[in-house]
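*Asks:* Structure of the sequence below:
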Amino acid sequence: MTAVSEKLISLLGDALKRHPAPGRLWLGYSGGLDSTVLLHLLCRVQVPFGAVHVNHGLSARADEWQAHCEEVAGKLGVPLVARNVEVRRKEGGLEQAARKARYGAFDMVMAPGDQLLLAQHGDDQAETFLLRLLRGAGVLGLGAMAEWRSVGDPDEGRSLLRPLLGASRAELECYARASGLEWVEDDSNSDLALDRNYIRKQVVPPLAARWPLLERVSRSAENLREAAGLLQDLAGEDLQRCGVRRESFGLSIDLAAFLALSNARQKNLLRGWLHNCGAPMPEAAHLQQALHQAQAVEDAIPAVPLGGMVLRRYRDRLFLTPQLQPRERFDEVEWQWDGVHELKLSEGWILAPSPDWPAADYMVQFRRGGERAKPRERHHSQTLKRLLQEYALPPWLRDRVPLVFRGETLVAVGDLFVTVDGPVSPPIWRFLD
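*Replies:* Next up, the predicted model:
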C-alpha cells in the first residue's frame, strides 16, 4: 500500500468514526475523478453504502456519464440510484441552480438518519474560500465547507460528510492512476466563464506556487468556523432574550428587545435566525435594508425578502416567515370538506377538525370582499375586515384565512372564531413548514 493510499483510507476511516450515521450511507457519485476515488475507497474499507447519480441534463454527454456510473457501480456491486433533474438557470445562476437541483435529488433519496458522502477535497476547499472571499462573505461563509453538517430537518438526523477535505486533488489523481480507475471528464470544467473554473485555473496556481495554499486555507477556514460557532451561540442567546416564539406562520421576536441590541448584534441575530430556519445567508445590502425597515414608523407593515424568507413587522413583534405566493392565484378557489379528514389548502396550509367539530358538508374559500360575521360571543355583526384586525391576525394572512360555510351560512373563520350558527369551537388551521 502506498503512502497516498494509506492517507486516503485513514482520512475516510477517521471521518466515519467521528461522525457515525444511524441510517444508510449514500455516495454522491458523478463519475468524475473525486467521486470515483471515494467510491473505490469505500469499497476497499468494506463499508455498506449506496450511490446516487444526478443527471443534470446540461451536457450532451450526460446520459453517457450516467451509463458509465451504472456500469462501474454494477461491477463493484454497489446499488446505484439515478435521478434526472431540471436545472432552473434563473435561480442564482447556472452553478447555484445546478447545486440546488442536485441537493434536491439527494434529499429525495435520503431517509431519516441517512448520511450523504461527498468527495470534495482540499483544492475544492481553497476554491470555495476564495470564491466566497471575492463575493464579500462573512465569517460563516468564509468558514467554507465543514467536514460534517446536518441537512434538512434536524429531527430527522440526516447529515452530510466530506471525508477527503484533508487531501489534495493531486493525491486523488495519484491514487486513481495507481489503482487503474477510469472516470469521466466534464467538458464544463474548462469553461473560464464559470467563476469556480476561473479561480481553479487562473488564481489558485500562482498562489499555490508561492505559499502552502491548501494548508493555510484549511487553517483559516477552521478558525473562522470556530468564530462562526461562537457568533451562532450569541445569536441563540439574543433570540431567547428577545422572546422568540413560534407563530401559526413562521416565528417572531419582541421588537423593542431587538431594537435595544447594537447594530452588529442585530445583524448577527438575523443571520443566526435564518441559519436556524435552514435559509441561505443574505447579501449585506439586504440585511441592512431589513434593519432599516425594522425601525420604520409605527404604523408601517414592511415585508423584506431575506435569505429566501421574509422579515415582517406587525405591532410590537418582528416576524420571520416563509414567502407567500400572490393572492390572485387563489381568488376563485373553493374546497369541499367533510369536516372529518384534514383538508389541504393552498401553500401548505391545513384545515382539520377540532375535537368537537361535527361532520357535515362544508365549503371553504378565501375572502372575496364585503363579508360580515357575528362571532358567537358578540351581539352584533361586523365587517370581517374589522374582526380580523380585532383578533390580531397578521395582515399578510388576512386574505388567506379560510372561511368555512355550511350551505350559504358562514360558520367559522379559520381558527379565530365560530359564528352564532357554527359549532362550539373553531377548527384547526395550521401551516406545515
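
*Asks:* Going by C-alpha atoms from here, please, whenever you check contacts or count neighbours.
*Replies:* Will do.

*Asks:* now W429, nearest residue through space, not along the chain?
*Replies:* Distances taken as CA to CA, 6 or more residues apart in numbering put L351 closest to W429, at 4.7 Å, once the chain neighbours are dropped.

*Asks:* what helices or strands is the helix or strand hosting the one you found leaning on?
*Replies:* Following DSSP states H and E, one finds L351 within strand 349-352. If contacts are counted by 3 or more CA pairs under 8 Å, 6 or more residues apart in numbering; DSSP states H and E, strand 349-352 sits against strand 343-344, strand 428-431.

*Asks:* residues of that strand that come out buried?
*Replies:* Residues W349, I350, L351, A352 are the ones in strand 349-352 that count as buried (16 or more other CA atoms under 10 Å).

*Asks:* and the gap between the first one and V401?
*Replies:* As defined by CA to CA, to the nearest Å, W349 lies at a distance of 10 Å from V401.

*Asks:* Could you do the second one as well?
*Replies:* Distance check for I350 against V401: by CA to CA, it reads 11 Å.

*Asks:* cool, and E390?
*Replies:* From E390 across to V401, the span is 14 Å (CA to CA).

*Asks:* if we can go back for a sec, and the contacts of the strand holding L351?
*Replies:* 339-345, 414, 427-432 (CA atoms under 8 Å, 6 or more residues apart in numbering).

*Asks:* want to try CSV for these, with neighbour count and distance to A101 as columns?
*Replies:* Formatted as CSV, the contacts of strand 349-352 follow (neighbours: other CA atoms under 10 Å; distance: CA to CA, whole Å):
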residue, neighbour count, distance to A101
G339, 20, 38
V340, 14, 37
H341, 11, 34
E342, 14, 31
L343, 18, 30
K344, 13, 26
L345, 20, 26
G414, 21, 35
P427, 24, 37
I428, 16, 34
W429, 21, 32
R430, 17, 29
F431, 15, 25
L432, 9, 22
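
*Asks:* Which residue is most remote from the mean position of the protein?
*Replies:* Most distant from the centre of the chain: H379, at 47.6 Å, with distances by CA atoms, centre = their mean.

*Asks:* sec struct for that one, please.
*Replies:* coil (DSSP: H, G, I helix; E, B strand; the rest coil).

*Asks:* Same question for A412.
*Replies:* strand.

*Asks:* Centroid-nearest residue for this protein?
*Replies:* Taking CA atoms, centre = their mean, the chain has its central residue at G278, 4.5 Å away.

*Asks:* Is it correct that it is in contact with R149?
*Replies:* No: using CA atoms under 8 Å, G278 is not in contact with R149, being 11.8 Å away.

*Asks:* Show me which of E390 and V401 is the more surrounded one.
*Replies:* Legend: neighbour count by other CA atoms under 10 Å for E390 and V401, higher for V401 (20 against 9).

*Asks:* show me where this structure has helices.
*Replies:* Secondary structure of the chain (DSSP state H): helices located at 3-18, 33-44, 62-76, 94-109, 122-134, 139-142, 169-178, 195-198, 204-210, 213-241, 255-259, 263-276, 284-294, 384-390.

*Asks:* here's the other one to compare against:
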Amino acid sequence: MRSTLSAFNEIWQQQFRSDCLSQLEAFPEQASFLIGCSGGMDSMLLLHLMSLLRPQNIRAIYIDHQLQPESAAWGRFVASACEALNVPCIVQAVQVQGGNLENQARAARYQAYQQHLAPDDILVLAHHQQDQAETLMLRLLSGAGIHGLAAMRQVDQRGPLTIWRPMLHLAREQICQWAAELNVQNIQDPTNSDIHYDRAWCREALWPLLQSRFPKMQQALSRSSSLMQDAEQILAEVLAQDMAACGTPHALQLKQLAALPPPRQRQLLSAWMRGQGQYRPPFEMVQRLIHEVIHSKADAQAALHWNGFYYARFAQQLHRLPKAEYLAAAHEQAATQWLDFQLNEFTQVLAGNFLIQPVQGLGLSSALLGQELALTQRQGGEKIHLHGRAGAWPLKKAIQQAQIFPWLRHRIQILSIDNVMLGVFTPNGFWLADSPYCAAAGWLPQIISSDNSKIGSSS
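*Replies:* Sure, this is the predicted structure:
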C-alpha cells in the first residue's frame, strides 16, 4: 500500500485531489459512500482512488444485468478487487425488462442502488468528461432543451438520492494514464463497442470523425454542459416564482398561466408535467396539452394522458390526476347498500369518511337511527329539494353549481328510505334534502375526510 500511495501522490498532487477533498467535506459527516463499480477501467480506478481518499465508510456494488455470459464472472472479479483493497462489496443480479435495453438496464441499476442506500448515503459514480460530452451530444440529437443539455452534474440531487461524480471533469486520457501507473486491472465489456447501442455508436463511429475536425471538442461540449447548468439554475428560480403564482403540483390556475409570456408558459407546463419524475415530457406533448386541453372549448371535457397521469381542465383550472383516479368513474360502480347509523360513529362511503353527529338546527330525525337506509349511486335525471331552497331542481345542476370535478362525480351517492330522498353524500359533504324526515335537533353526517382533497367549492 505504501508504494501504491507513493505512486498515487506523484500523479495526483493538484486540483483534482483538492476538489475531491473539498467536496467530501461538504457531505454529511455521518455519510457513507456506495461506489458503483462495473469492473471497467473508469470504475475500477474510482474504486482505488476512493480507497485512498476515504478508506472508512465506503462500499462498492456490482450490478449484474445478466445480459452477458461473463457477467457473473465480472462480479467475482470486482468482489476480489474489493477484498484486496479491504472494501466491502455487494454483488446484485437484476432483471432487465424488454424494450430499449440501455434505458431498461439503467433503470434496473438505479433501482438496485437505492435498495442499498441509507438516507445520508452518497452514490459515487465514475462518469468522466467524455461521458459528459457524449451525453450532451446524444441529447442534442434527440431534441433536448436546457434541462437535457445540462447533462450530468458533479453533485446531483434526485429527490432522496445524492450522486457524486468526482471524475466528471477528467479527460479519459488522464484516467487511462492513472490506471496504467497504478496498475489498475479491469474487464472489457464488448457491448461498449457494439454500435447497435446509441452511446457505443456515438463513441466508436461519430466521435473519432468529429474529433479529427475539432480536437478540443470534448472540452468544448463539457463546457457547454456547464453553461447549460447555469441556465438551468436561473430557469429553476423563474419556474419557482411562476409555480407559486399559478398554482400547486396538482392544479394550475389558467388565468394566471395565460398572463405569462408563451415561452414561460411552455416551461412551466413542462416542469409541472414532470412532477417528481426524472424526465420532462417531449415538446410535442406540451404542445398537445396547450392545444387539445387548455384551448379546447369551454364545455369540452378534454383530457390528455401522459406518463401515468391525466391532465384535465375544469372551472378555469388545469388538473394533474393519477391515471387510476381519473379512470375510476368508468370502473367504480357500487351496488345499493343498506346502512344503519348510530350517533358518534364513523361511516365510510365513496365520497369519504363521515361522522354521525347531533346538530342543534335542522337535521334528520332521530327516528331514522338504527333503521336500514338505502345508499345508491345517482343514475341521472334525479331531482333534489335542498333544504333552504325553493322547489326541487336537477341534482346534476346542483353538482355543477357546487363545481364538483367531473372525475369525482361517480362518488356521489343518494341516501333514502322507502324511495324518499333524505340527502346526498358528496365529496363536499352531506347535502340535506327537504323531506318529512327532517327534524329540529336531529343529526347529520359530517365529512371528516374526502377520498380526494382536491374538490370544488361547497354547494
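
*Asks:* still on that earlier bit, ok, so what distance separates the residue nearest to the centre of the first structure from Q125 of the first structure?
*Replies:* 22 Å.

*Asks:* Next: W273 of the first structure.
*Replies:* To Q125 of the first structure, W273 of the first structure is 26 Å away according to CA to CA.

*Asks:* Dump the helices of the first structure to TSV, plus distance to V87 of the first structure.
*Replies:* Listed next are the helices of the first structure as TSV, based on distance: least, CA to CA, whole Å:
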stretch	distance to V87 of the first structure
helix 3-18	31
helix 33-44	21
helix 62-76	13
helix 94-109	5
helix 122-134	21
helix 139-142	24
helix 169-178	27
helix 195-198	18
helix 204-210	28
helix 213-241	30
helix 255-259	39
helix 263-276	25
helix 284-294	25
helix 384-390	41
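
*Asks:* between those helices, which gets nearest to E86 of the first structure?
*Replies:* When the helices of the first structure are compared by CA to CA, helix 94-109 sits nearest E86 of the first structure, at 6.7 Å.

*Asks:* Can you list the helices and strands that the closest one packs against?
*Replies:* strand 50-55.

*Asks:* Could you tell me where the strand it packs on falls in the second structure?
*Replies:* Aligned using TM-score structural alignment, strand 50-55 of the first structure spans residues 59-64 in the second structure.

*Asks:* Residues in contact with the matching stretch: which ones?
*Replies:* 32-39, 47, 71-72, 75, 78, 82, 87-94, 109, 112-113.

*Asks:* Then stretch 200-219 of the second structure?
*Replies:* Stretch 200-219 of the second structure is contacted from outside by Q129, Q130, A133, E134, L138, T191, N192, S193, D194, I195, using CA under 8 Å, 6+ apart.

*Asks:* Translate Q241 of the second structure into the numbering of the first structure.
*Replies:* Aligning on TM-score structural alignment places Q241 of the second structure opposite E237 in the first structure.

*Asks:* could you measure its match against S150 of the first structure, distance?
*Replies:* For E237 of the first structure, the distance to S150 of the first structure - CA to CA - is 21 Å.

*Asks:* With neighbour numbers in mind, choose between these two.
*Replies:* Taking other CA under 10 Å, E237 of the first structure and S150 do not tie; S150 has more neighbours (15 against 12).

*Asks:* Can you find the partner of that one in the second structure?
*Replies:* S150 of the first structure maps onto Q157 in the second structure, with residues paired by TM-score structural alignment.

*Asks:* wait, that match sits on I163?
*Replies:* Yes: using CA under 8 Å, Q157 of the second structure makes contact with I163 at a distance of 6.4 Å.

*Asks:* What is the burial count for Q301 of the second structure?
*Replies:* When neighbours are counted by other CA under 10 Å, Q301 of the second structure registers 12.

*Asks:* Show the contacting residues for it.
*Replies:* Here Q301 of the second structure is in contact with A312, R313, F314 (CA under 8 Å, 6+ apart).

*Asks:* Tell me which of those you also see in the first structure.
*Replies:* Here is what carries over to the first structure from the contacts of Q301 of the second structure, by both residues aligned by TM-score structural alignment, their matches' CA atoms under 8 Å: A312, R313, F314.

*Asks:* Filter the residues you listed down to the buried ones.
*Replies:* A312, R313, F314.

*Asks:* ok, now how distant is the first one from Q413 of the second structure?
*Replies:* From A312 of the second structure over to Q413 of the second structure the distance is 23 Å, taken as CA to CA.

*Asks:* Equivalent analysis for the second one, please.
*Replies:* Here R313 of the second structure is placed at a distance of 24 Å from Q413 of the second structure (CA to CA).

*Asks:* Likewise for H250 of the second structure?
*Replies:* In terms of CA to CA, H250 of the second structure sits 25 Å off from Q413 of the second structure.

*Asks:* Can you pick out the residue with more neighbours from those two?
*Replies:* The residue with more neighbours, out of H250 of the second structure and Q413, is Q413; 24 against 16, by other CA under 10 Å.

*Asks:* What residues does the residue lying closest to that one once chain neighbours are set aside make contact with?
*Replies:* The shortest distance from Q413 of the second structure to any residue other than its chain neighbours is 4.4 Å, reached at Q377 (CA to CA, 6+ apart). Taking CA under 8 Å, 6+ apart, we find Q377 of the second structure in contact with Q333, A334, A335, T336, H410, R411, I412, Q413, I414.

*Asks:* With adjacent residues omitted, what lies nearest to the aligned partner of M167 of the second structure in the first structure?
*Replies:* Matched by TM-score structural alignment, M167 of the second structure corresponds to L164 in the first structure. In space, and not counting its chain neighbours, L164 of the first structure is closest to H121: 5.0 Å by CA to CA, 6+ apart.

*Asks:* What is the neighbour count of that neighbour?
*Replies:* Counted with other CA under 10 Å, residues neighbouring H121 of the first structure total 23.

*Asks:* Now check the second structure for the residue matching it.
*Replies:* Aligned by TM-score structural alignment, H121 of the first structure pairs with H128 of the second structure.

*Asks:* any idea how far that match is from A180 of the second structure?
*Replies:* From H128 of the second structure across to A180 of the second structure, the span is 17 Å (CA to CA).

*Asks:* I146 of the second structure too?
*Replies:* 37 Å.

*Asks:* Check W306 of the second structure too.
*Replies:* Taking CA to CA, one finds W306 of the second structure at 48 Å from A180 of the second structure.

*Asks:* go on, A126 of the second structure?
*Replies:* Distance from A126 of the second structure to A180 of the second structure, by CA to CA: 17 Å.
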